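1. sequence-free structure coming up:
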């Protein structure tokens, strides 16, 4: 029995690995979306920063009484073959609709969210997974996503910090990377995978699956992840 979805990180970056939205929009075309369709991942997941930029209301949610939920819960507002999954640890995003581009919204939050936030989601008929005391318990959230929402394949669409959290938790099965024909070069810009604070975290080895040049000069590279023996921080204990 599968305990979580097959998870693909799908990103577009400059050749120096930067992913600032306004920058990559200037050096890429619609290949991000055409290749995403080919990944056969009906359900998509984005982090709070990306969703603030593209999909959520501009003004954040502010609770009248900031009383945390402080317990796990799951709400299945609608059963669907596909979901747009929003990772929003403290429940800051407000939504203009229960759908994004016609796909039902599903919010993953921590138990730090105010009770009022879940009340708002319930009123809008938005599904949620509330799990994790101090931050979202991503491994458990992915198990719930698979076993209660029947999500078999999931594309994680970044940004860099949510990618880093999935990587650190050992939840990524495949990396789908579009290298767009351009260089960022600005100091301090977020990388493809970012934010892991454990400086002893070993590099994650990859196995090349395919390389495909696209018409506009973008290169589509796909990797699968090799597994590392977590007791071997040097990386010498990796297996295929």
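-> Great, that's in hand. In this text the structure is predicted, and so the values were computed from the model without any measurement. Residues are numbered from 1 along each chain as shown.
2. Going by C-alpha atoms from here, please, whenever you check contacts or count neighbours.
-> Noted.
3. Spit out the contact partners of the residue minimising distance to the centre of the chain.
-> In the chain, the C-alpha nearest the mean C-alpha coordinate belongs to residue 156, at 3.6 Å (C-alpha atoms, centre = their mean). Residue 156 makes contacts with 7, 8, 9, 10, 44, 45, 46, 163, as judged by C-alpha atoms under 8 Å, 6 or more residues apart in numbering.
4. Can you give me the distance of the nearest residue to residue 206 once chain neighbours are set aside to residue 167?
-> Excluding the flanking residues, the one nearest residue 206 by C-alpha to C-alpha, 6 or more residues apart in numbering is residue 225, at 4.6 Å. As judged by C-alpha to C-alpha, to the nearest Å, residue 225 and residue 167 stand 10 Å apart.
5. Mind listing what's buried along stretch 22-30?
-> 24, 27, 28 (16 or more other C-alpha atoms under 10 Å).
6. contacting residues around the residue nearest to the last one when sequence neighbours are not counted?
-> The spatial neighbour of residue 28 that comes closest, neighbours along the chain excluded (C-alpha to C-alpha, 6+ apart), is residue 180 at 5.7 Å. Residue 180 is in contact with 12, 13, 14, 15, 24, 27, 28, 217, 218, 219, counting by C-alpha under 8 Å, 6+ apart.
7. In addition, the following structure is provided for comparison:
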């Protein structure tokens, strides 16, 4: 069964993605705003969080390496030894991500891969204690993969945390249940700077948002909480017939 998906992001007033570019405020600092974000993340009590390849590469900071001994490769699913933390999930259709043994802090890593990722990369992930799911297609079938995450890993609630292309792909496929957007008291203002959501054809006609609540948090941050609904001419659905035909570079 598909996990509940909550899109959680922090943004400037002009909808931009990178706090390092934000203006300053007398109401708080980037560190204060990040703390508000982490507080909301914790209150969601999700079993997993998911990001795209580019975002995960900033966290994993590892290069390719050959396992020290032979490793048996499993397809399409490998489940590493379970830890006590939550799952850190990355979309990586081409198999470009690498990890150090031991996961990310207390979090167990799961990588979602495209069909054509070579066995050598799967062996590396296995040796490093990383779980993975290999898609039946060259591109990742996001809806089908979410079902696997629910069924095989027991994930009931997943927090989606970008980047913009990943967020856009999930929204376009009708797989996001709610959005929690934290707006910091800052602007970016740069030209050609990516926002928190991007999708190649735009999202007009693909979804509707219904406001649930707007809450003022500490340090000038405002939380906007929306339910994500299907278009008016379409009933809610469990599958994702509008999934992108090509996987973006998450």
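-> It's in. Keep in mind the model is a prediction, meaning the values are calculated, not measured.
8. And the contacts of residue 156 of structure 1, which is closest to residue 55 of structure 1?
-> Nearest to residue 55 of structure 1 among the contacts of residue 156 of structure 1, counting by C-alpha to C-alpha, is residue 46 at 10.2 Å.
9. can you map out the strands along structure 1?
-> 6-13, 43-47, 73-75, 84-87, 99-100, 103-109, 127-130, 153-156, 174-179, 206-213, 219-225 (DSSP state E).
10. so the fifth one corresponds to what in structure 2?
-> Counterpart in structure 2 of strand 99-100 of structure 1, with TM-score structural alignment as the criterion, is residues 103-104.
11. so what's residue 155 of structure 1 up against?
-> Contacts of residue 155 of structure 1 (C-alpha under 8 Å, 6+ apart): 7, 8, 9, 10, 41, 42, 43, 44, 45.
12. Let me have those residues in a markdown table, extended by distance to residue 78 of structure 1.
-> Formatted as a markdown table, these follow (distance: C-alpha to C-alpha, whole Å):
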| residue | distance to residue 78 of structure 1 |
| --- | --- |
| 7 | 22 |
| 8 | 24 |
| 9 | 25 |
| 10 | 26 |
| 41 | 19 |
| 42 | 16 |
| 43 | 14 |
| 44 | 16 |
| 45 | 17 |
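13. Dump the residues you listed to a markdown table, plus neighbour count and distance to residue 151 of structure 1.
-> Formatted as a markdown table, the contacts of residue 155 of structure 1 follow (neighbours: other C-alpha atoms under 10 Å; distance: C-alpha to C-alpha, whole Å):
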| residue | neighbour count | distance to residue 151 of structure 1 |
| --- | --- | --- |
| 7 | 21 | 10 |
| 8 | 24 | 13 |
| 9 | 25 | 15 |
| 10 | 24 | 17 |
| 41 | 19 | 9 |
| 42 | 17 | 8 |
| 43 | 20 | 7 |
| 44 | 23 | 10 |
| 45 | 22 | 11 |
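14. quick check, nearest of those residues to residue 33 of structure 1?
-> Scanning the contacts of residue 155 of structure 1 for proximity to residue 33 of structure 1, where the rule is C-alpha to C-alpha, the winner is residue 10, at 9.9 Å.
15. residue in structure 2 matching the closest one?
-> By TM-score structural alignment, residue 10 of structure 1 lines up with residue 8.
16. got it, and residue 157 of structure 1?
-> By TM-score structural alignment, residue 157 of structure 1 lines up with residue 161.
17. For residue 55 of structure 2, see how far away its match is.
-> 9 Å.
18. give the contact list for residue 220 of structure 1.
-> 176, 177, 178, 179, 211, 212, 213, 214.
19. Narrow those residues to those that are buried.
-> By neighbour count, with 16+ other C-alpha under 10 Å, the contacts of residue 220 of structure 1 hold 176, 177, 178, 179 as buried.
20. State whether the last one and residue 19 are indeed in contact, as I suppose.
-> No: Residue 179 of structure 1 lies out of contact with residue 19 (C-alpha atoms under 8 Å); the separation is 10.2 Å.
21. what residues are shared contacts of these two?
-> By C-alpha under 8 Å, 6+ apart, the residues touching both residue 179 of structure 1 and residue 19 are 12, 13.
22. re the thing from before, run the contacts of residue 220 of structure 1 past structure 2 and keep the common ones.
-> Conservation of the contacts of residue 220 of structure 1 in structure 2, assessed by both residues aligned by TM-score structural alignment, their matches' C-alpha atoms under 8 Å: retained contacts are 176, 177, 178, 179, 211, 212, 213, 214.
23. Name all residues that make contact with the aligned partner of residue 138 of structure 2 in structure 1.
-> By TM-score structural alignment, residue 138 of structure 2 lines up with residue 134 in structure 1. Applying C-alpha under 8 Å, 6+ apart to residue 134 of structure 1 gives the contacts 110, 111, 112.
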